[in-house]
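Asks: next input, structure requested:
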Amino acid sequence: MEYVFTATETGTPSGNEAEAKALLHMLDATEDGIELFAVDCFNDVTGMDNPCFVLHDAQSKAEKNISPAKLGRYLVTLLENHLSEFSQFFDSLTLFVGGVSKTVLQNPELVEFGFHDIEAKAQKKVQDSLIEECKKRKNGIDDNLLSEDNINDFLSKVHFVIFRENREDYIKPLVRTSAPIMPDSKKLKRIFTEIRDKQSALKNRAGIAGKRITHPDRVIDLGRVVKRRDIELLVIQRILNRDFLRDDTPKSFIHYLNQIPDEEDPDAITEDCRHAIYRQFFDKNNSEAFWTFLDEVVTTIDNSNQKDIEEIYDQLKVETRKACTHLERRSCLYFIATIKDGLYK
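Replies: Here you go, the predicted model:
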């Protein structure tokens, strides 16, 4: 069993933006267990679990007012993967588009839909166009596989999504916090642009056409995979204006370190605090605790920004501190210092 990569596409500004929106849409779908994203490998974007046994395949088209015939043509790469030797790994198939023509949907208000939501006449055009496009391409799909049953089975599994217009709408779901520290529209757009550019940089690496792999996890070796954690970490770093894993120790915490016994190592304490915050941020089973803590710290500082980090800590609700099971007193103080120095510098 092997998968052969075909020629990759040259990126365009609109195409790069569409692919970034597809990635961020899937990233927000946490129930799918997506931890990795393969960029311009199996398709425009493919979400994967860590061992790469479950793949969520996505093709994206920025074009608006797409006709039924074009919808059919744009489904080809998804069908190729559905019928490939890796078919067992593809758990979901999604076509992201900028918009569809009035002749496509029974209910034109839908922004996410299945093939059954498409008008009967339009369905026929999608099917015919898909088969015609497959026969044109040198994709290795045997004509015998393009039976009515196979095509209908494939189309029943495809999920269609119309992009949201605003870039910031793709970042807001990643910032699970209240109004006081929600970045403004310009900052949210900048975060989106940074993620888009990182994704485009992977796409623009040396081509992989003709390369063969025997299992989806081999795609990691091709240097075109971005981790969910890296994207989520980038977002929180931009909100806090600090990289709490690499930046210098916050000034507010240095004052605390100056009071500890000489026998203790400040560098070790700082490192332990950073790793504790990292573990808390990425604790999927208790993700809200991190954001609740962040909100409460910001509110406390807003009420009196003259307080030092220990005074802020003492004012936090006991329930808030207890919920952050990875944070003990010192790591809480370090995080408070990070927020205080980052947000209000």
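Asks: only C-alpha atoms for contact and neighbour calcs from this point on.
Replies: Will do.
Asks: the residue lying closest to Arg330 once chain neighbours are set aside: neighbouring residues, count only.
Replies: Counting by CA to CA, 6 or more residues apart in numbering, the nearest residue to Arg330 once its immediate chain neighbours are dropped is Cys273, at 6.7 Å. By the measure other CA atoms under 10 Å, the count of residues near Cys273 is 24.
Asks: name the element Cys273 belongs to?
Replies: helix 266-281 (DSSP states H and E).
Asks: now the angle from the next helix or strand after that helix to helix 266-281?
Replies: Sequence order places helix 287-303 as the next helix or strand after helix 266-281, per DSSP H and E. Note on geometry: by axes from the mean of the first three to the mean of the last three CA atoms, to 10 degrees, helix 287-303 and helix 266-281 are set 120 degrees apart in direction.
Asks: and for helix 287-303, what's in contact with it?
Replies: Helix 287-303 is contacted from outside by 176-178, 180-181, 280-281, 307, 312-313, 315-316, 320-321, 323-324, 336, 339-340, using CA atoms under 8 Å, 6 or more residues apart in numbering.
Asks: show me what counts as buried in the helix holding Cys273.
Replies: Using 16 or more other CA atoms under 10 Å as the burial criterion, the residues of helix 266-281 that qualify are 266, 270, 272-278, 280-281.
Asks: one more to put side by side:
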Amino acid sequence: MYTIKNTELTNKKSSDYETKSMLYLMGIHPDSENVEIVVVDCFNDVTGVDNNFTLMLDVQSKNYATFTPSLIGKSLYTLFDNYVSKFNFHGYVLFSQKFNSNYVHDSSLRSFSYSNIQKKTQEGIERKLREVIIKNHQCVDENKFIKFLNQVTFFNDDSPCSHYIKKLSGFKTKSTISDSTYENIFKEIRDKQSSLKNSEIENEILSTPKEVLKLDRYITKSQIKSLIISRIIGVSDIFKGNDIPIDFLAVIKEEGLINKRELLKDMIQECNSNLSRTLFDKGTSKKFWQLSEAVIKIVRVSQSNCVYEIYDELLLKIKKMPPHMDKISTQYLISLVLQGMDNDL
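Replies: The predicted model follows:
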């Protein structure tokens, strides 16, 4: 059994850091490829899991400008509490601003283990962590205490919010999209994440980790990727297919579907399905971002808004299309990008 406790509402700066740590789990952590869901403020600030909860990566995020050894030790407590809980977590991360360079052996590392921390700093961390553990558990199991510290990953953030969106999108040429667009996407994700905390879940009891989903405090990687590509392309709800892009009408006419409503609906649905399959399939996701980036770059510099001309130019740049992206689906993507060009890409 697991009792949820210490849930909290956070201020904007803390929310920014929790969102950074969520995106870190989805796009930067060594196991990020397997993270499909991020649970918000239930087990900890954020916890990344796969669909079956056979992977659980626990993160405590702290935005202290001055992060003393005592505060580091205190901040490690919720991670330790989960370490000794009945649930099986597979990774523990303290996500924070950069440590004082005097605290670590190698200050160039952004991600490091406990062994990178200087002995004197370790003493301060352990003193405070023991104090908090004794307060809550009455005693310290020294064996578990040391094993826990050696399993913690310390991640020191020194990047802007836009960096985490860029890492998740995987665009190679970062200048393809303006930083302001990435920052606006980050804010939208942050607000969505913060809104999940409005429900009251304190003292909820869970028999299995997966039961946490019933509390509806989670965000899926699919939701985040959908939002990112929709905002980058400039089209809301990209996979819903409620509207036909104006520039796609030429393709519809060429295919002889202008007056064939049911066949047209089927084709649009198939295009959206192909886009979705390519983006969310682990084997083709990177190719989707590469394809999207190439389309955006061509549309931005092209003097033409002809889908066929842009498609022909695209074929010169992309030698091998992702498996699900046939000619029609790719032309549909081009039409979506053309439609979104009125927004600031």
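Asks: and the TM-score between these chains?
Replies: Scored against TM-score structural alignment, normalised by the length of structure 1, the superposed chains reach a TM-score of 0.90; 336 aligned residues with a CA RMSD of 2.1 Å.
Asks: downstream of the helix or strand hosting Asn136 of structure 2, the next helix or strand is which one?
Replies: Element membership of Asn136 of structure 2 [criterion: DSSP H and E] is helix 119-137. Scanning forward in sequence from helix 119-137 of structure 2 by DSSP H and E, the next helix or strand is helix 142-149.
Asks: average offset of that following helix relative to structure 1?
Replies: With mean CA distance after the TM-score superposition for structure 1, helix 142-149 of structure 2 departs from structure 1 by a mean of 1.0 Å once superposed.
Asks: which stretch of structure 1 lines up against that helix?
Replies: Using TM-score structural alignment, helix 142-149 of structure 2 lines up with residues 148-155 of structure 1.
Asks: just to revisit the earlier point, now for the residue nearest to Arg330 of structure 1: what does it line up with in structure 2?
Replies: When structure 2 is aligned by TM-score structural alignment, Cys273 of structure 1 is paired with Cys271.
Asks: hmm, its match is touching Ile328, no?
Replies: Yes - counting by CA atoms under 8 Å, Cys271 of structure 2 touches Ile328, with 7.2 Å between them.
Asks: from the chain's centre, how far out does the match of helix 142-149 of structure 2 sit?
Replies: Taking CA atoms, centre = their mean, to the nearest Å, the mean C-alpha location of stretch 148-155 of structure 1 is offset from the chain mean by 29 Å.
Asks: show me what contacts the residue nearest to Arg330 of structure 1?
Replies: By CA under 8 Å, 6+ apart, Cys273 of structure 1 lies in contact with 327, 330-332, 334-335.
Asks: how about Ile72 of structure 2?
Replies: Ile125.
Asks: so where does it fall, helix or strand?
Replies: Element membership of Ile72 of structure 2 [criterion: DSSP H and E] is helix 69-75.
Asks: in the lengthiest helix in structure 1, what's buried?
Replies: Longest helix in structure 1 by number of residues, with DSSP state H as the criterion: helix 185-203. Residues of helix 185-203 of structure 1 classed as buried: 188-189, 191-193, 195-196, 199-200, 202-203 (neighbour count, 16+ other CA under 10 Å).
Asks: nearest to Lys136 of structure 1 among those?
Replies: Using CA to CA, Lys203 is the member of the buried residues of helix 185-203 of structure 1 that sits closest to Lys136 of structure 1, with 25.7 Å.
Asks: which one in structure 1 is aligned with Thr284 of structure 2?
Replies: The equivalent of Thr284 of structure 2 in structure 1 is Asn286 (alignment by TM-score structural alignment).
Asks: tilt between the helix holding Asn136 of structure 2 and helix 142-149?
Replies: Using the same axes, to 10 degrees: helix 119-137 of structure 2 against helix 142-149 is 120 degrees.
Asks: packing partners of helix 119-137 of structure 2?
Replies: Taking 3 or more CA pairs under 8 Å, 6 or more residues apart in numbering; DSSP states H and E as the contact definition, the neighbouring helices and strands of helix 119-137 of structure 2 are helix 69-75, helix 77-83.
Asks: and it, how far out from the chain middle?
Replies: 32 Å.
Asks: and if you look at stretch 57-77 of structure 1?
Replies: 21 Å.
Asks: please tell me how far the closest residue to Thr208 of structure 2 other than its chain neighbours sits from Arg217 of structure 2.
Replies: Nearest residue to Thr208 of structure 2, sequence neighbours excluded (CA to CA, 6+ apart): Met1, at 7.0 Å. From Met1 of structure 2 over to Arg217 of structure 2 the distance is 19 Å, taken as CA to CA, to the nearest Å.
Asks: how much space separates Lys147 of structure 2 from Val84 of structure 2?
Replies: Relative to Val84 of structure 2, Lys147 of structure 2 is positioned 11 Å away (CA to CA).
Asks: same check, this time on Asp216 of structure 2
Replies: Here the criterion is CA to CA. By it, Asp216 of structure 2 lies 25 Å from Val84 of structure 2.
Asks: check Ser199 of structure 2 too.
Replies: Taken as CA to CA, the span from Ser199 of structure 2 to Val84 of structure 2 is 27 Å.
Asks: looking at the two, which is more packed in?
Replies: Val84 (14 against 10).
Asks: surely Trp133 of structure 2 meets Ser75?
Replies: Wrong residue type there; residue 133 of structure 2 is Ile, not Trp. No - assessed by CA under 8 Å, Ile133 of structure 2 is found out of contact with Ser75, at 11.5 Å.
Asks: separate out the buried members of the contacts of helix 287-303 of structure 1.
Replies: The neighbour count (16+ other CA under 10 Å) marks 176-177, 280-281, 312-313, 320-321, 323-324, 336, 339-340 as buried among those.
Asks: could I get these as a markdown table with distance to Asp28 of structure 1 and secondary structure?
Replies: Below are those laid out as a markdown table (distance: CA to CA, whole Å; DSSP: H, G, I helix; E, B strand; the rest coil):
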| residue | distance to Asp28 of structure 1 | secondary structure |
| --- | --- | --- |
| Arg176 | 11 | coil |
| Thr177 | 15 | coil |
| Gln280 | 19 | helix |
| Phe281 | 16 | helix |
| Ile312 | 32 | helix |
| Tyr313 | 31 | helix |
| Thr320 | 25 | helix |
| Arg321 | 26 | helix |
| Ala323 | 23 | helix |
| Cys324 | 22 | coil |
| Ile336 | 27 | helix |
| Ile339 | 24 | helix |
| Lys340 | 28 | helix |
